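**Student:** Got a predicted structure plus its sequence, pasted below:
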Amino acid sequence: MGRPNWVPAGTDLEKPNAARVYDYYLGGSHNFEVDREMARRAVELWPELPQIMRANRAFLRRSVQYLAERGFTRFLDIGSGIPTFGPVHDAARAVRPESRVVYVDHDPVAVAHSRLILDGDPLSSTVLADLRDVDGLLADPDVAALLEPGEPVAVLLVAVLHFVDDRDEPEKVVARLRDALPPGSALVLSHASLEGAAEQAGPHQELYRRTPTPLTMRDRDRITGLFDGFDLVEPGLVYLPEWHPESPEAVGPHPERMTGMAGVGLLS
């Protein structure tokens, strides 16, 4: 198999990678047949998976543009995967061309891909760090520079906290991030939910138990609690398609089938 120019030397092209599988769900081109085969097996167990991933990505784009329209130019995307197919820097710079973005992921493969893709972009950088080690993440020079006082920062925790086990206390993880933010900052969050499709929760979580990244779905109250210290903007915590939809038709007849809840909060 040939190695495209966005693939780092030494990458195992015969082993599927979660970030590239996600790119495939989104309709991107930064994936290989081994990733597509893994995705097809997952869809056999969870047919709505691609639609859920795309609804999540669409929420990311809408929320970033919402904040950019309100003056935000600094974005910290934690659990970013590979920034392809509608990445944060594209969404933000469509409104604010001067926007700075720091992408953070704990997967070395995703980070290596990202650094090649973003090579030559002086306003974007990629950091290898684990959300569960917040102090280590905050100590990274690129992250520390982004969080310097002067302007608010939008922290994006999009489809990542459900990969933080209860033993790692996700509420404390978010609180530590919140306390490091400049005044006026924002939290963008989406999370796999037990609401709306409770009968699917067991199979969904069982599917992910077979992977290195098991999934913990949480109910509305637990997800709302992650916004402690932030004021939720309208319409509050809602299903993915319901957050500032581009049109009523975009919500669809059963938004709860997207099994994810989303919201944006402003630091109070």
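**Tutor:** Perfect, I can see it now.
**Student:** hey, let's count contacts and neighbours off CA atoms from now on
**Tutor:** Fine.
**Student:** which residues in this protein form strands?
**Tutor:** 74-78, 100-105, 124-128, 154-158, 186-192, 230-232, 238-239, 260-267 (DSSP state E).
**Student:** could those go into TSV alongside distance to residue 137 and mean neighbour count?
**Tutor:** Shown next, in TSV, are the strands of the chain (distance: least, CA to CA, whole Å; neighbours: other CA atoms under 10 Å):
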stretch	distance to residue 137	mean neighbour count
strand 74-78	10	24
strand 100-105	8	25
strand 124-128	8	21
strand 154-158	13	24
strand 186-192	17	26
strand 230-232	21	18
strand 238-239	29	22
strand 260-267	20	25
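**Student:** Pipe those into CSV and attach distance to residue 24 per row.
**Tutor:** Formatted as CSV, the strands of the chain follow (distance: least, CA to CA, whole Å):
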stretch, distance to residue 24
strand 74-78, 20
strand 100-105, 18
strand 124-128, 21
strand 154-158, 18
strand 186-192, 19
strand 230-232, 32
strand 238-239, 23
strand 260-267, 19
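**Student:** Second structure for comparison follows:
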Amino acid sequence: MKKAIGIIDSGVGGLTVAHEFMRQLPKENLLYVGDTARCPYGPRPREEVIDYTWEMVEFLLDKDIKMLIIACNTATAFALDQLKRELSIPVIGVIQPGARAAIKVTRNNHVGVIGTEGTIYSGAYEKELQKIKSDIHYYGLPCPPFVPMVEKGIISGNEALKIVDTVLEPLKEQEDLDTLILGCTHYPIIKPIIQEIMGNEISIISSGEETAREASTILDMQHLLNDDEGTPEHKFYATGERHVFAQMIHRLFCQFPDKQIQIMQTKLAKRMY
């Protein structure tokens, strides 16, 4: 088996990024770790998120991955710079690609971001947007109920609609807003509801497509693309109960052959100090 691309997330949200990788890079093998046992990361202290992120990274490094994708916005905000410094393989987070995609589509430079408390309060998106385009008007809104809702499989119907409508109420008051970044990889799973609540005139951005495009470019430049014509293998590890995890995988990846996908449960080794 050729070396795989490693993807980490706090739970099932990063599966939306993995799906985009499977679509854009169909020859690549993927190894995914979702820390479902300790999700969500958003309310957790910075150092705790960094520790948990490193536990997932070390699990994947033991499997000799060739690239690391941090498909968790909170982990990207807190740990990306450190991981880039300390790892010898390419490391990509989801914040910069998401910001770039929003800059491309906004018509009036009024961009909103919804995410976990950790992501929004870190200021990572605001900083990235301002770095690319200094005259951007930024609106950030933490949405704590969304990740637990998605992890429980509440992704459609009246209950999900009511939760999303209530949480997004402050953002609907921003009349100039024309672009909204889904600053958590769980949120694309409920994108149809978010679009319905915010209205069709709002462009909604998820970073998976842009992240996969960036990964493809880096792999090509570093001659790391898999040119094997064999069937790729994708392994998905959950640290907690696998029922909802497996359901979400089958829902998102229904167009891919089951023989390509293995779903497993694992425990992460605690970091030693």
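**Tutor:** Perfect, I can see it now. Quantities reported herein were computed from a predicted structural model and do not represent experimental measurements.
**Student:** TM-score for this pair?
**Tutor:** After superposition, the two chains reach a TM-score of 0.45 (TM-score structural alignment, normalised by the length of the first structure), with 169 aligned residues with a CA RMSD of 4.7 Å.
**Student:** of the strands of the first structure, which approaches residue 113 of the first structure most closely?
**Tutor:** strand 124-128 (9.8 Å; CA to CA).
**Student:** Residue 48 is in contact with residue 75 of the second structure, correct?
**Tutor:** No: in this structure residue 75 of the second structure lies outside contact range of residue 48 using CA atoms under 8 Å: 10.1 Å.
**Student:** So those two - more neighbours on which side?
**Tutor:** residue 75 (26 against 12; other CA atoms under 10 Å).
**Student:** Tell me the secondary structure at the more buried one.
**Tutor:** helix (DSSP: H, G, I helix; E, B strand; the rest coil).
**Student:** What is the burial count for residue 170 of the second structure?
**Tutor:** Neighbours of residue 170 of the second structure (other CA under 10 Å): 10.
**Student:** Okay, and it sits in which element?
**Tutor:** Element membership for residue 170 of the second structure (DSSP states H and E) is helix 169-172.
**Student:** Show me the contact partners of that helix.
**Tutor:** 112, 139, 141, 198 (CA atoms under 8 Å, 6 or more residues apart in numbering).
**Student:** In PyMOL, how would I select just the buried ones from the residues you listed?
**Tutor:** In PyMOL syntax, the buried subset of the contacts of helix 169-172 of the second structure is picked out as below (16 or more other CA atoms under 10 Å):
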select buried, resi 112+139+141+198
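**Student:** Out of the contacts of helix 169-172 of the second structure, list just those in helices.
**Tutor:** Within the contacts of helix 169-172 of the second structure, residues falling in helices by DSSP state H are residue 198.
**Student:** From the contacts of helix 169-172 of the second structure, which land in strands?
**Tutor:** 112, 139, 141.
**Student:** Which of these sits closest to residue 20 of the second structure?
**Tutor:** residue 112 (22.9 Å).
**Student:** And the helices in the second structure?
**Tutor:** With DSSP H as the criterion, the second structure has helices spanning 15-24, 46-61, 73-86, 95-105, 117-122, 124-132, 146-151, 157-167, 169-172, 191-198, 208-221, 243-252.
**Student:** could those be laid out in a markdown table, adding distance to residue 67 of the second structure?
**Tutor:** Formatted as a markdown table, the helices of the second structure follow (distance: least, CA to CA, whole Å):
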| stretch | distance to residue 67 of the second structure |
| --- | --- |
| helix 15-24 | 12 |
| helix 46-61 | 10 |
| helix 73-86 | 11 |
| helix 95-105 | 16 |
| helix 117-122 | 23 |
| helix 124-132 | 22 |
| helix 146-151 | 26 |
| helix 157-167 | 34 |
| helix 169-172 | 36 |
| helix 191-198 | 28 |
| helix 208-221 | 8 |
| helix 243-252 | 22 |
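**Student:** Determine which of those helices approaches residue 6 of the second structure most closely.
**Tutor:** Among the helices of the second structure, helix 46-61 sits nearest to residue 6 of the second structure (CA to CA), with 6.4 Å.
**Student:** related to what we said a few turns ago, and of the strands of the first structure, who's closest to residue 33 of the first structure?
**Tutor:** Using CA to CA, the nearest of those to residue 33 of the first structure is strand 100-105, at 23.0 Å.
**Student:** Mind giving me the packing neighbours of the closest one?
**Tutor:** In terms of contacts (3 or more CA pairs under 8 Å, 6 or more residues apart in numbering; DSSP states H and E), strand 100-105 of the first structure is packed against strand 74-78, helix 88-93, strand 124-128, helix 141-146.
**Student:** which stretch among the ones you listed comes nearest residue 260 of the first structure?
**Tutor:** That would be strand 74-78 among those, by CA to CA, at 17.7 Å.
**Student:** Also compute the angle for the closest one relative to strand 186-192, please.
**Tutor:** Going by axes from the mean of the first three to the mean of the last three CA atoms, to 10 degrees, strand 74-78 of the first structure is angled at 30 degrees with respect to strand 186-192.
**Student:** and strand 74-78 of the first structure with strand 100-105, angle?
**Tutor:** 10 degrees.
**Student:** any idea how far residue 216 of the second structure is from residue 243 of the second structure?
**Tutor:** 31 Å (CA to CA, to the nearest Å).
**Student:** hang on, I meant residue 194 of the second structure
**Tutor:** On the measure of CA to CA, residue 194 of the second structure and residue 216 of the second structure end up 29 Å apart.
**Student:** So for these two, which residue has more residues nearby?
**Tutor:** Neighbour count, other CA under 10 Å: between residue 194 of the second structure and residue 216, residue 194 has more, with 21 against 16.
**Student:** residues near the residue lying closest to that one once chain neighbours are set aside, how many?
**Tutor:** With CA to CA, 6 or more residues apart in numbering as the criterion, residue 194 of the second structure has its nearest non-adjacent residue at 6.7 Å, and that residue is residue 164. Residue 164 of the second structure is flanked by 21 other residues according to other CA under 10 Å.
**Student:** Residue 164 of the second structure and residue 75 of the second structure, how far apart?
**Tutor:** Taking CA to CA, one finds residue 164 of the second structure at 23 Å from residue 75 of the second structure.
**Student:** and what of residue 198 of the second structure?
**Tutor:** Counting by CA to CA, the gap from residue 198 of the second structure to residue 75 of the second structure is 27 Å.
**Student:** before we move on, what about residue 110 of the second structure?
**Tutor:** 25 Å.
**Student:** coming back round to it: got a markdown table for the helices and strands packed on strand 100-105 of the first structure, with distance to residue 38 of the first structure too?
**Tutor:** Below are these laid out as a markdown table (distance: least, CA to CA, whole Å):
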| stretch | distance to residue 38 of the first structure |
| --- | --- |
| strand 74-78 | 24 |
| helix 88-93 | 26 |
| strand 124-128 | 25 |
| helix 141-146 | 33 |
